[in-house]
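Asks: I'll drop the sequence and a predicted model, then ask my questions.
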Amino acid sequence: MAGEPQADCLFCKIVAGEVPATIVRETATTVAFRDINPQAPTHVLIIPKVHHPDAAALAAAEPQVVADILCEARKVAAEDGVEETGYRVVFNTGSGAGQTVFHAHLHVLGGRGLQWPPG
C-alpha cells in the first residue's frame, strides 16, 4: 500500500535505520543521503519518509512532500558548495528512465560539468 513502509524496500529500510547510509540531512518528511555509487562529486539522494513507488505517485498523493524534497535539494546544494556553480535535480520515474529502487527519490548532482542532454 502506498505510503506504508514496504518490507522489501531498501529506502524504507534506510528511513527505519535498518540499513546504514551516510545521512546529510533529515526533516520530518525527508531523508537525504550520499549515493553509494556517486556520478558526481555531489550526489545525494533525497527520499520521502513515506513509501511511494515513484515521483508521479508521490506527487499525486502528497504534493507537499514533493515540495519538501525540492526545498531540501537547494539546502543540500548549498551545504555541499554547489548552489552557486550549479547543480542538477533528477527524478527517474520507471525502469525505462533508469529507476532501480522503486521508492520515489530525487538525485542532487553537482561539483563537475554536467552535459545536456544526459545519457
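Replies: Received it, and whenever you're ready, just let me know what you need. Bear in mind the structure is a predicted one, so any value in this text is a computation, not a measurement. Numbering: from 1, shown residues only.
Asks: going by C-alpha atoms from here, please, whenever you check contacts or count neighbours.
Replies: Noted.
Asks: now do the helices for this protein: every range, in order, please.
Replies: Taking DSSP state H, the helices of the chain run over residues 10-16, 55-61, 63-79.
Asks: dump those to TSV, plus mean neighbour count and distance to Leu106.
Replies: Shown next, in TSV, are these (neighbours: other C-alpha atoms under 10 Å; distance: least, C-alpha to C-alpha, whole Å):
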stretch	mean neighbour count	distance to Leu106
helix 10-16	18	12
helix 55-61	17	8
helix 63-79	18	7
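Asks: mind checking which of the ones you listed is nearest Asn37?
Replies: For those, proximity to Asn37 was assessed by C-alpha to C-alpha; helix 10-16 is nearest, at 14.8 Å.
Asks: got another, please set it beside the one above:
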Amino acid sequence: MKGCLFCCVEDEVKVVQNSLAFAMYDSYPVTPLHCLVIPKRHVEDFFQLTQDELLACNELLSVMRRNSLSQDTTIEGFNVGVNIGDVAGQTIFHCHIHLIPRRRGDVENPKGGIRHLMPGKGYY
C-alpha cells in the first residue's frame, strides 16, 4: 500500500522471511534485539490475518526467538505484543507483532508484565 512504512521495507532490512511474512529489528527498540514480525500483505490488525498468515508469523517469531537467544545469553524471557487500534497505541496501521527480549534486572520489578500498560494494574 502506498505510503505504508511496512509495505516498502527493503530486503536488506529483513532479517528473515517466508512467503507470507518477514522479521526486522525495531527502529525504536525497547530492549536490545527487539524485533517485529510483519505480514507481507497489507492488513491493519492482527485479527484480520488469515490462518496461513498467523502460522507464517508464528514461525518467524520462533526463528527470531532462537536467533536472539543464540546472540545474547543474558536473555531469560520475552514479551510478545500487538497494538490494535490507536487507543491501544498502534501508530503504524499495518499489523506487526513485537518480540521483546527480557533480561534479569532490565526493570526493577517485572511482575505483572504487560499489565503495566495500565498504571497501577501491574502489581496484583
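Replies: Perfect, I can see it now. Owing to the predicted nature of the structure, the values given are computational and were not obtained by experimental measurement.
Asks: overlay them and tell me the TM-score.
Replies: The TM-score (TM-score structural alignment, normalised by the length of structure 1) is 0.79; 107 aligned residues with a C-alpha RMSD of 2.1 Å.
Asks: returning to what we had before: between the helices of structure 1, which gets nearest to Leu109 of structure 1?
Replies: helix 63-79 (8.3 Å).
Asks: picking up where we left off before, need the helices of structure 1 in CSV with distance to His43 of structure 1, can you?
Replies: Converted to CSV, these look like this (distance: least, C-alpha to C-alpha, whole Å):
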stretch, distance to His43 of structure 1
helix 10-16, 16
helix 55-61, 18
helix 63-79, 10
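Asks: relative to His105 of structure 1, which of the ones you listed is closest?
Replies: Within the helices of structure 1, the stretch nearest His105 of structure 1 is helix 55-61; the backing value is 7.0 Å (C-alpha to C-alpha).
Asks: now tell me what touches that closest one from outside.
Replies: The contact list for helix 55-61 of structure 1 (C-alpha atoms under 8 Å, 6 or more residues apart in numbering) reads His52, Val65, Val66, Phe91, Asn92, Thr93, Ala104, His105.
Asks: for the residue nearest to the fourth one when sequence neighbours are not counted, give me its contacts.
Replies: Spatial nearest neighbour of Phe91 of structure 1, excluding adjacent residues (C-alpha to C-alpha, 6 or more residues apart in numbering): Leu106 at 4.9 Å. When contacts are counted by C-alpha under 8 Å, 6+ apart, Leu106 of structure 1 is found next to Leu45, Ile46, Ile47, Ile69, Val89, Val90, Phe91, Asn92.
Asks: switch the cut-off to 6 Å
Replies: Contact analysis of Leu106 of structure 1 by C-alpha atoms under 6 Å, 6 or more residues apart in numbering lists Leu45, Ile46, Val90, Phe91.
Asks: can you give me the strands for structure 1?
Replies: Remark: strands assigned in structure 1 by DSSP state E are 23-26, 30-34, 42-48, 87-90, 106-110.
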